[in-house]
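**Q** Provide a 3D model corresponding to the input given below.
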Amino acid sequence: MTTFTIAATGLSMNYMPQYIAEQQGFFEEQNLNICSYLPDPWTKGLDDLENGQADVVLGGMWLPMIYSQDIQKYTSVAKIASKCPLVILSRERLTGGFDWKNLEGKRVLVSGGDGAGHYLMTVGSAREGGADPSKIRFIHDFSTSMICDLFEKGFGDFIVVQPDVAHSMIDRQVGFNFCDLTRKGSNIPWSVYYGLPETVESKLDEFEKFAVGLQKGTSYLLENGGEACRNIIKKNWPAISVDDGIKTIDMFIKEGMWRSTINIEYQEVDRWQDYLILGDVLDRKIAYEQLVDNRPYLYSKNKLSL
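**A** Got it, this is the predicted structure:
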């Protein structure tokens, strides 16, 4: 067995294909022992890539895109999620139907300390949905725990949070569901596996085997639905009911969180770069081939006759 090490930026339900693949033994079939851990802070995962303690980081593709601007070359090898799982809550119950323009003139609290993806997805989706981002008062300078504390104590009009946090706030009537970005947001490469190009090159056989296991986990999840995740949910998210977790997974499947393959699609990369340019963290678009190494996916495609 060869150990393949993943520095994950969080524990998230949209990473379920990997968890399913581990549970079902799909990586073991490839003679891979998966070692997945949560570095603290999550940015330590980047250092672990450099010193060889991690083979890949699992997280948002916004980071390798930003760093590819003559800072540090990372290459993305597989996608695990095509939708943003976040939920936007409003302080007051809104009537009259959903409209992105409801955010205009309002304070919208978005986590900043945990990464840039939350803000970039919200601002890009709002503009794509017809709102003027310059009229939205984004607050994205604090950690998730701080924005939640601020919102619960009366600061801000909207907040962008993970589904489990949203469910808790809704249950306690702290906020009301404005929109699920899984439903209202477009397809983007929200979560991918990325690493150093030289590591991918030197360990290509391991990356290809990992892609096979991940693809089998994705296919299994799409075929069997949230019920197949019952034990995983119970173990990793004890604060929410297992049935609610299963409903979330089934909603993710219905709304296209996971595509049929782990391929990082050109159109998704192109759209995500539009959002990054709007968020002023990307100066211009980077060629797809400079960001993505498709060889692991193509290996899995051929191996599994996709």
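**Q** alpha carbons only for contacts and neighbour counts from here, please
**A** Noted.
**Q** Please enumerate the helices of this structure.
**A** With helices called from DSSP state H, the chain shows them at 16-24, 44-50, 62-67, 117-128, 144-152, 163-171, 181-184, 197-202, 204-224, 230-236, 242-255, 266-278, 288-291, 295-303.
**Q** helices or strands up against the third one?
**A** In terms of contact count using 3 or more C-alpha pairs under 8 Å, 6 or more residues apart in numbering; DSSP states H and E, helix 62-67 is assigned the packing partners helix 266-278.
**Q** neighbouring contacts of the helix it packs on?
**A** 62, 65, 82, 120-121, 123-124, 187-189, 282-285, 288 (C-alpha atoms under 8 Å, 6 or more residues apart in numbering).
**Q** Can you tell me which of those lies closest to Gly256?
**A** Ser82 (7.1 Å; C-alpha to C-alpha).
**Q** which ones are touching that closest one?
**A** For Ser82, the contact set (C-alpha under 8 Å, 6+ apart) comprises 187-191, 256-259, 268.
**Q** likewise Leu86?
**A** Taking C-alpha under 8 Å, 6+ apart, we find Leu86 in contact with 118, 160-163, 180-182.
**Q** Highest neighbour count among the residues you listed?
**A** Among the contacts of Leu86, Val160 has the most neighbours (other C-alpha atoms under 10 Å), with 26 neighbours.
**Q** related to what we said a few turns ago, format the contacts of Ser82 as TSV; extra columns: distance to Glu223 and neighbour count.
**A** Output for the contacts of Ser82, formatted as TSV (distance: C-alpha to C-alpha, whole Å; neighbours: other C-alpha atoms under 10 Å):
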residue	distance to Glu223	neighbour count
Asn187	21	23
Ile188	22	25
Pro189	22	26
Trp190	22	23
Ser191	21	25
Gly256	13	17
Met257	14	24
Trp258	11	24
Arg259	12	20
Glu268	23	17
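**Q** Following up with a second sequence; could you model it the same way so I can compare the two?
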Amino acid sequence: MKRFKYLAVIACVFLLFLTACSGEKKTNTKVKLGEVTRSLFYAPQYVALEKGFFADEGLDVELQTTWGGDKAMTALLSDGIDIALVGSETSIYVYGQGSKDYAVNFAQLTQTDGTFLVAKDEHPQFKWEELRNSKFLGQRKGGMPQMVGEYVLKQHDIDPHADLQLSQNIEFANIPGAFGTGDYQYVQLFEPTASIFEKEGKGHVVASFGEESGTVPYTVFMAKQSFMKENEETVKKFTRAIYTAQQWVAEHSAEETAEIIQKYFDDTDLDILTSSIERYKNQGSYATDPILKKDSWENLQNIMDEAGELPGDAPYEDLVNTDIAKKIMKENRRWQSLSFLSLENVTHHYFTKKM
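**A** Predicted coordinates:
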């Protein structure tokens, strides 16, 4: 009886192998994905694309960069894209406007703020009070970088609007250039720009807003309710691919990740990409699973409320769907528990028994 069971398992594995190698071409499901900006902060997403994790799920993902949270949400709501990778605050803004087919967050990619405080001059023993009365180049009003920045400053008893010479009139894409050529003393920058500025002697990283602000659903994959209802299997496959990529990034070195995604940052040296990814990994910026936790959601609302940008109550139960992510992780644990039933292990077990 046992022999029959072992042979049956071997036969099943063999049939699966033959099916996978049969050469039958299947039409992949097209998914239009819009990212809010091109950022090293989104490394797991690029890994999913380059390692073929989406393709393995039968998805043909078309990536486009929208260059702005408002533009990403406009594209999502008008069906210009199917899924958006953007800050969770945008879903709260849409919900607050009374939209019936609002966006739902279903897979978290980053779980901290991704900006660093960069100073024009060196500050070996930096203290936050040094910011008082300084010329500070801030981010767009109402965006996550600016709200987190204000939240952190207030935690250090600094009123960003009263204690700083704060500028918020520069477009996101132009902020690095404006800081480099202007007389600003401090700025918030993402990687790899922060490291590039250090390498070129244009600035010095003196603090991390990600470390100061705690866990927050900073960048999340979201889709309209209608899309998720009509394409549940597609969303599930998408989430599975992202989870696979998250695990891959967590288990591999920063340099390995940098080499795979370098094509997305072809104007940045590999050493800068590597050090930037390492910096993000060290502070836990990359989520290791797609589940957006309730305490993180509440932290987000606190940050928005502190900045005066929270339009109203944003129920976790309405705006966050963790069911799909939980199913994916449960399936993964089940598969891991059965991994000993690989063809090699089964045949080895069977033949050593017989010998």
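**Q** rewinding a little: just the buried subset of the contacts of helix 266-278 of the first structure, please.
**A** Neighbour-count burial (16 or more other C-alpha atoms under 10 Å) applied to the contacts of helix 266-278 of the first structure gives 62, 65, 82, 120-121, 123-124, 187-189, 282, 285.
**Q** If we only consider those residues, which is nearest to Gly225 of the first structure?
**A** Ser82 (16.8 Å).
**Q** What is the equivalent residue in the second structure for that closest one?
**A** The equivalent of Ser82 of the first structure in the second structure is Gln111 (alignment by TM-score structural alignment).
**Q** where's that match relative to Tyr286 of the second structure, distance?
**A** 6 Å (C-alpha to C-alpha, to the nearest Å).
**Q** got it, and Ile170 of the second structure?
**A** 27 Å.
**Q** Over to Gly98 of the second structure?
**A** Taking C-alpha to C-alpha, one finds Gly98 of the second structure at 32 Å from Tyr286 of the second structure.
**Q** my read: Tyr102 of the second structure touches Tyr95, true?
**A** Yes. If you go by C-alpha atoms under 8 Å, Tyr102 of the second structure and Tyr95 touch, sitting 5.9 Å apart.
**Q** Count the residues that sit near Ser241 of the first structure.
**A** Neighbours around Ser241 of the first structure, by other C-alpha under 10 Å: 12.
**Q** meant to ask about Asp267 of the second structure
**A** Other residues close to Asp267 of the second structure by other C-alpha under 10 Å number 8.
**Q** What is the equivalent residue in the first structure for it?
**A** Using TM-score structural alignment, the partner of Asp267 of the second structure in the first structure is Ala239.
**Q** Alignment lookup: Ser195 of the second structure to the first structure.
**A** Using TM-score structural alignment, Ser195 of the second structure lines up with His167 in the first structure.
**Q** From Leu63 of the first structure, how far off is Ser241 of the first structure?
**A** Look at Ser241 of the first structure and Leu63 of the first structure: by C-alpha to C-alpha, they are 33 Å apart.
**Q** let me fix that: Asp132 of the first structure
**A** 25 Å.
**Q** One more: Lys153 of the first structure?
**A** Distance from Lys153 of the first structure to Leu63 of the first structure, by C-alpha to C-alpha: 32 Å.
**Q** more neighbours, those two?
**A** Neighbour comparison, Lys153 of the first structure and Leu63: the larger count goes to Leu63, with 15 against 10 (by other C-alpha under 10 Å).
**Q** check contacts around the residue nearest the centre of the second structure.
**A** Centroid-nearest residue in the second structure: Leu109, 2.7 Å away (criterion: C-alpha atoms, centre = their mean). Going by C-alpha under 8 Å, 6+ apart, Leu109 of the second structure touches 42, 44-45, 218-221, 246, 286-287, 289-290.
**Q** rewinding a little: now the helices of the first structure in CSV, with distance to Leu32 of the first structure?
**A** Formatted as CSV, the helices of the first structure follow (distance: least, C-alpha to C-alpha, whole Å):
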stretch, distance to Leu32 of the first structure
helix 16-24, 10
helix 44-50, 19
helix 62-67, 25
helix 117-128, 30
helix 144-152, 34
helix 163-171, 31
helix 181-184, 32
helix 197-202, 15
helix 204-224, 7
helix 230-236, 20
helix 242-255, 26
helix 266-278, 29
helix 288-291, 25
helix 295-303, 14
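**Q** Of these, give the one that comes closest to Ile6 of the first structure.
**A** Evaluated over these, closeness to Ile6 of the first structure peaks at helix 44-50, with 8.6 Å, by C-alpha to C-alpha.
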